[in-house]
Structures are given as structure tokens and as C-alpha cells.
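Trainee: Quick check, what structure comes out for this input:
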Amino acid sequence: MCGRYTLVARPEEVQALFDALEAHQAPPRYNIAPSQPILIVREDQPGVRRLVLVRWGLIPGWAKDPSKLANLINARSETAIDKPSFRTAMRHKRCLIPASGFYEWQKRKGTRSQPYLIRPSEGDLVAFAGIWEDWTDPDGGVIETAAILTTAANATLSPIHDRMPAVVQPEDFALWLDTRSVDAKTATSILRPAPEDTFEAVAIGSRVNAVGQDDPGIQNPVDPVSSPPADEPAPDSKPDKGQFDLFD
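Mentor: A predicted model of the protein is given here:
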């Protein structure tokens, strides 16, 4: 899964990679957590890409009471097209999610899970495959939300976790975003584990466990714990209300 990630690239870099109409004005984020605003790239009209802030945690358009739903921050790329919560978005509302890396926790025997920063090997931006939805509350207010699609981990990352975000390569951006002429099955065919040299894993300290910690220091490397992997729950991913929040 992907329960935390980071986006610290300059607005101009994001705009250039995605050929977006305008640069975004969101601040650098080192510890983005569920229910917080995330930046997505979508096509509101053919060939026109826009950067938009939405909430992380997809609410299907048909939901009557979102409080009774699980927090849908991830969707398995292998099955999303068939799931009621995701299939409409897979067909009509695909997006790209810019990222400078993500975090994963390796479960360890006899001690706390070891957090890792999974970052692009060349220091570049990457694009996670995503889907978005809009949901209208009883008072007529509209909330836009999104989820990250995941796939099986590649050999580099599988010792840490068995899943990873599905990364869309730049040459496939247009295909993924084109929901008018590219069907969901064809779009899903490009989602596969990233090439082995895409990411590197860096052990980091436990400050990242707290969503209120959002500064460059949480990414400082540490020596990983030496105990072997084991079944142990990863840190909670509940949002911290003191952080930047688009949806108070």
C-alpha cells in the first residue's frame, strides 16, 4: 500500500513534467497523510492538463454517508476496474499524482517497524497512477477526492513491502489521462511494477510516524534496525488537524 508520501519539487518542475496549464502554489510537503490535500493532474478537456488540489481518500459519487466507508486511499490496480467503489473513476476520472517519493514500513520482529523513504534513484519526480471522484453532500457542497493505485512491489522493494504505487511513465501520461478514447482495461495494462532502478530505499527515523512532523529532517538517513522482519502493524495514518488542511 501507500499510506504516506512526499512532494517537495518546485512548482515549475511539476508544471514542466506534466505540461500543465499553470503551476501549482501548494507548499513543499514532506509527510503527506490520508485525508489531507494532495495535488493531482487531470484533463478537464482534451489535451488540457490542470493541477488541482483534492482530498486524499476517495469517496464514490454514489456514497450516501462517507463516514460509514473505509478511507479509500489506495486501490489495487489489478482489481479496481471491477470494484463498485472504483470502477466509475477508472473509466472516467483517471489522474496522475506527482510525488518526490513515498514511505513504507518494514515490519520487524521484537521491535518497532522500520520506516523507509522510497525515493527516485535519480532524484526526479515520478507520477503515481490515480483516480478521482466528486461527491455532493446533502447541502450541495462538492468535495473532490482521490486514491492512489498500487501494484506488486518490484524486487528492489519487495523485502520492505509487497505492494507499491503504480508508476506511470511520461510516455504513457496521455494514454492514462485520456478517458474519452482509452478504455479502463487498456489504461490498466500499463500499470506494472516500476523498473528495478526507479527507486532507492533509505532507512529513516521514527519521526515520520507522526503526521504532525512535516519537515526535511524526517528524511534524514539512519542505520536500520538489525532484527529480522516479522508481522507487526505499521504506524497509524490518521491525519493531524494541525497540518495544512483544505477541508476543515
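Trainee: drop to CA atoms for contacts and neighbour counts, all remaining ones
Mentor: Will do.
Trainee: ok, which stretches of this protein are strands?
Mentor: Taking DSSP state E, the strands of the chain run over residues 4-7, 29-32, 37-45, 48-56, 74-76, 94-99, 101-106, 114-120, 126-136, 142-152, 163-165, 199-203.
Trainee: Sequence B follows; please return its structure for comparison with A:
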Amino acid sequence: MCGRYYRRSDKQRIAEAFKVGRLPPGFELPTDYNIAPSTFQPVIRSNAETGERELALMRWGLVPAKIADPDSFKIFSTTNARTESILDKSIWKSPFQQARCLVPVDGFYEWLQRPSLPQPPPIEPEEHGLFGDIQSKPKQPAKPKAGSRPLYKFEMPDGAPYALAGLFSEWRPRKGSTHPPLDTFSIVTTEANELTDPIHDRMLVILHPRDYDRWLNDYDEARPPLDLLRPYESEGMRMTPANRLVGNVRNNGPDMLNGA
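Mentor: Sure thing, here's the model as predicted:
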């Protein structure tokens, strides 16, 4: 699961990179170096009337349209949709068949989940004569504290913005409800590639620009774009250490991109 990403591109760069049509009047898009679930973020979808690509703000964490009360759905984690179950679970199947979007990012973060990278060995009491010949008792591995695990960021080699495969839902209040309309999205994940695998066994689905139109507009039920939900080529990505302070959503700014 990926629960953090970042966006340093401004609205103009995003509009140019993803060939977005006219921006909404007064649309503001400040940079964000620590994007977390439940926050409102820009996604790109096709306008239902004109077919133009448009930017829309949606909350990260998909809420199905058929839910009576969005607040009652907060106990479920819907930030990521697994490729393997996208047609098996109704919560993903409907938006996959009817409401797909691009999620513009400059990179995403992932904490080390797999101990396959070289790690410094712990110093035991019997080593280096620290405690003479006293043998240490077997220790249970300590559960890593929040912010203690190494953190890495994944971006394009040239630092350009790119698009993640997203699904969205438009919830509208029932009669008598005082809850305002709510648009939400989820990001699709797939198995890891060779670059991300030492860190985590999953990765976000990165789409090639050549596939944007198909992802947004091709709703041929006989040929759903499942083939696009594959790991991105490792050689087309760059992985570098990031700041562990990303673990606290209150921390933000360009220094989040620097290993610490």
C-alpha cells in the first residue's frame, strides 16, 4: 500500500504535461510534498460533455456512490485498489468500468517493508568484548517505530511529473441529507518491479503518456484496459532516499525529498 506521494509541479506545468483543457476559474494548486489520504488532491478526468481533459479536486480515499452516508465509510481503507481484485469487488469494478482518472504526481514515497536491502547488523553484548564472556539472551525483533524505517522516493529520471492510474466516484446526497456532494478517488496498485521489490512487494500503477487516452476514454467492455495495470519498467524510474519526517503529515516542504 502506498499512503504518501508528492507534487511539486504547479497547475500550469500539470496542464501542459497532461494536455488539460481550460483550467477552472480561480483554480489554485499549491505544491505539496507530503500528500496523505483524506486530503483533497487534483485528478484529471475527461469532461463528460466535451471529452476534454479537466482538472478536478477530489478526496483521496474512494467512497462508493451507493453509500448512504460517507462519514460511516471512514472505517474502510480505500486509498489503493488492487489490480488483482479490480473486477471481483464491486467497490472497484464499477469505477473501473465507468470512472477512470489520472492522478498527477512528481513522485511517491514508500517505507522499507522488506529487509532485503543491506542493513547494519545489531551490536550484541558478546561482540567486541563489551561485556566479557556474558552471552546475550535471544531477543525478539522490535517492532519498528513510526518514522524509524528508511524511506525512499520514486520518480522519473528527469524529475518530470507523471500519471498514476486512478478510479473515482461521485457521491451525491440523498433526499433530506445535509452532507455536501463528495468526489473521491483511489490509486491502483500492482506487483512490484525490480526497483521497488526490495522495498515493498507492491507499487502504484504508472501509466505511459501513450496510454492516457485509452485509460480515460476507452470503455469497451469486451476489451477493458487491464493490460495497462502492470509494473512500470524499472529502468524508467529513479529511487533515492527521502526524509523520514514524511511519516508525520504536519511535516511538509522541499526538505521532505532529502534523505535524513
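Trainee: For residue 83 of structure 1, which of the strands of structure 1 is the nearest?
Mentor: Judged by C-alpha to C-alpha, the one of the strands of structure 1 that comes nearest to residue 83 of structure 1 is strand 74-76, at 9.1 Å.
Trainee: name the helices or strands packed onto the closest one?
Mentor: Judged by 3 or more C-alpha pairs under 8 Å, 6 or more residues apart in numbering; DSSP states H and E, strand 74-76 of structure 1 is in contact with strand 142-152.
Trainee: For the strand it packs on, give the aligned segment of structure 2 as residue numbers.
Mentor: Aligned using TM-score structural alignment, strand 142-152 of structure 1 spans residues 181-191 in structure 2.
Trainee: Identify each buried residue in that stretch, please.
Mentor: 182-191 (16 or more other C-alpha atoms under 10 Å).
Trainee: Any idea which residue is closest to the centre of structure 1?
Mentor: Nearest residue to the geometric centre of structure 1 (C-alpha atoms, centre = their mean): residue 148, 4.4 Å.
Trainee: how far away is that one from residue 110 of structure 1?
Mentor: In this view, residue 148 of structure 1 and residue 110 of structure 1 are 31 Å apart by C-alpha to C-alpha, to the nearest Å.
Trainee: The aligned residue in structure 1 for residue 51 of structure 2 and residue 191 of structure 1, how far apart?
Mentor: The alignment partner of residue 51 of structure 2 in structure 1, by TM-score structural alignment, is residue 47. Separation of residue 47 of structure 1 from residue 191 of structure 1 (C-alpha to C-alpha): 21 Å.
Trainee: between the two, who's got more neighbours?
Mentor: Legend: neighbour count by other C-alpha atoms under 10 Å for residue 47 of structure 1 and residue 191, higher for residue 191 (23 against 14).
Trainee: Excluding sequence neighbours, find me the nearest residue to the equivalent of the more buried one over in structure 2.
Mentor: Superposed on structure 2 with TM-score structural alignment, residue 191 of structure 1 falls opposite residue 229. Distances taken as C-alpha to C-alpha, 6 or more residues apart in numbering place residue 205 nearest to residue 229 of structure 2, at 6.0 Å, with adjacent residues excluded.
Trainee: Can you report how many residues lie near the one you found?
Mentor: Residue 205 of structure 2, neighbours per other C-alpha under 10 Å, totals 23.
Trainee: list the contacts for the counterpart of it in structure 1?
Mentor: Under the alignment (TM-score structural alignment), residue 205 of structure 2 maps onto residue 166 of structure 1. If you count contacts by C-alpha atoms under 8 Å, 6 or more residues apart in numbering, residue 166 of structure 1 has them with 77, 128-129, 148-151, 191-194.
Trainee: Distance to residue 106 of structure 1 added to these, as JSON lines?
Mentor: Compiled in JSON lines, the contacts of residue 166 of structure 1 are given as follows (distance: C-alpha to C-alpha, whole Å):
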{"residue": "77", "distance to residue 106 of structure 1": "22"}
{"residue": "128", "distance to residue 106 of structure 1": "21"}
{"residue": "129", "distance to residue 106 of structure 1": "23"}
{"residue": "148", "distance to residue 106 of structure 1": "20"}
{"residue": "149", "distance to residue 106 of structure 1": "20"}
{"residue": "150", "distance to residue 106 of structure 1": "17"}
{"residue": "151", "distance to residue 106 of structure 1": "17"}
{"residue": "191", "distance to residue 106 of structure 1": "24"}
{"residue": "192", "distance to residue 106 of structure 1": "22"}
{"residue": "193", "distance to residue 106 of structure 1": "18"}
{"residue": "194", "distance to residue 106 of structure 1": "19"}
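Trainee: From residue 257 of structure 2, how far out is residue 218 of structure 2?
Mentor: Taking C-alpha to C-alpha as the measure, residue 218 of structure 2 falls 36 Å from residue 257 of structure 2.
Trainee: ok, the two, which is more surrounded?
Mentor: residue 257 (23 against 15).
Trainee: which residues touch the more buried one?
Mentor: Residue 257 of structure 2 makes contacts with 33, 153, 241-243, as judged by C-alpha under 8 Å, 6+ apart.
Trainee: That one corresponds to which position in structure 1?
Mentor: Aligned by TM-score structural alignment, residue 257 of structure 2 pairs with residue 219 of structure 1.
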